[in-house]
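Chemist: coords below, sequence missing:
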């Protein structure tokens, strides 16, 4: 495959840092892109994704589906052959433990007032 056919993509994390840019084949699946994000996730970041299902990729306001390829997911924006495509990465927060939720629900709610007298 010629290098002109490759698509250059970088992944923007929520804090504004980037992973990449790297070049990918148009036949690369979204799921494999998510796998590459997991492998390259910065070790110093808190709340990193654990699995591919914890990651959502957004391109041009659309959430990309795992079973689609990069070519199918790419929106034609004036045929950006030389530009880098920025995809935003959203990490699903870890699910909380149901037993800890129950403990919180059983605790009595403290009544509080937020009145202000001026």
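Modeler: Yes, it's here. Remember, predicted model here, so these are calculated numbers, not experimental data.

Chemist: all contacts plus neighbour counts: C-alpha atoms, from now on.
Modeler: Noted.

Chemist: state the distance from the residue positioned nearest the centre of the chain to residue 62.
Modeler: For the chain, the residue nearest the mean C-alpha position is residue 89 (2.3 Å; C-alpha atoms, centre = their mean). For residue 89, the distance to residue 62 (C-alpha to C-alpha, to the nearest Å) stands at 12 Å.

Chemist: structure B:
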């Protein structure tokens, strides 16, 4: 039985600082990575995430889905043996309770973003 090759990742925050690098199993889900990032979030950073759902992970221009594994996301580290893959971390801006209710009740206030 072949030994599973670990994937080395680091996470780039909005200000250019990094969390990691650390090694992860290809079977690790994106949701698990978000929980780990939240636990390792620098305490001195302002406007940090409150929950893991406030985070978005971006790799190779694609927003990664929580239920997918690293292997399913086709993290391109396998092409560079021993290389570190950098994923970008985006934090959803905090909304007040009033703003959240307003957005939920008003579909015309929603926006979409595409990364090409």
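Modeler: Thanks, I have the structure now. Since we're looking at a predicted model, the values are computed, not measured.

Chemist: quick TM-score on the pair, please.
Modeler: Here the TM-score for the pair of chains, by TM-score structural alignment, normalised by the length of the second structure, is 0.78; 99 aligned residues with a C-alpha RMSD of 2.1 Å.

Chemist: related to what we said a few turns ago, for the helix or strand containing the residue nearest to the centre of the first structure, packing partners?
Modeler: According to DSSP states H and E, residue 89 of the first structure maps onto strand 85-91. Judged by 3 or more C-alpha pairs under 8 Å, 6 or more residues apart in numbering; DSSP states H and E, the packing partners of strand 85-91 of the first structure are strand 7-12, strand 55-59.

Chemist: mind listing residues that contact the longest one?
Modeler: Under the criterion C-alpha atoms under 8 Å, 6 or more residues apart in numbering, residues 18-26, 37, 81, 83-89 lie in contact with strand 7-12 of the first structure.

Chemist: mean shift of the helix or strand that that strand is followed by relative to the second structure?
Modeler: Once strand 7-12 of the first structure ends, the next helix or strand along the chain (criterion: DSSP H and E) is strand 18-24. Averaged over the aligned pairs, strand 18-24 of the first structure sits 0.1 Å from the second structure after superposition, using mean C-alpha distance after the TM-score superposition for the first structure.

Chemist: downstream of strand 18-24 of the first structure, the next helix or strand is which one?
Modeler: Trace forward from strand 18-24 of the first structure with DSSP H and E and the next one is helix 30-40.

Chemist: the strand holding residue 89 of the first structure vs the second structure, mean deviation?
Modeler: Strand 85-91 of the first structure sits 0.1 Å off on average (mean C-alpha distance after the TM-score superposition for the first structure).

Chemist: that older thread, what residue in the second structure is paired with the residue nearest to the centre of the first structure?
Modeler: Under the alignment (TM-score structural alignment), residue 89 of the first structure pairs with residue 89 in the second structure.

Chemist: and the gap between that match and residue 35 of the second structure?
Modeler: Taking C-alpha to C-alpha, one finds residue 89 of the second structure at 12 Å from residue 35 of the second structure.
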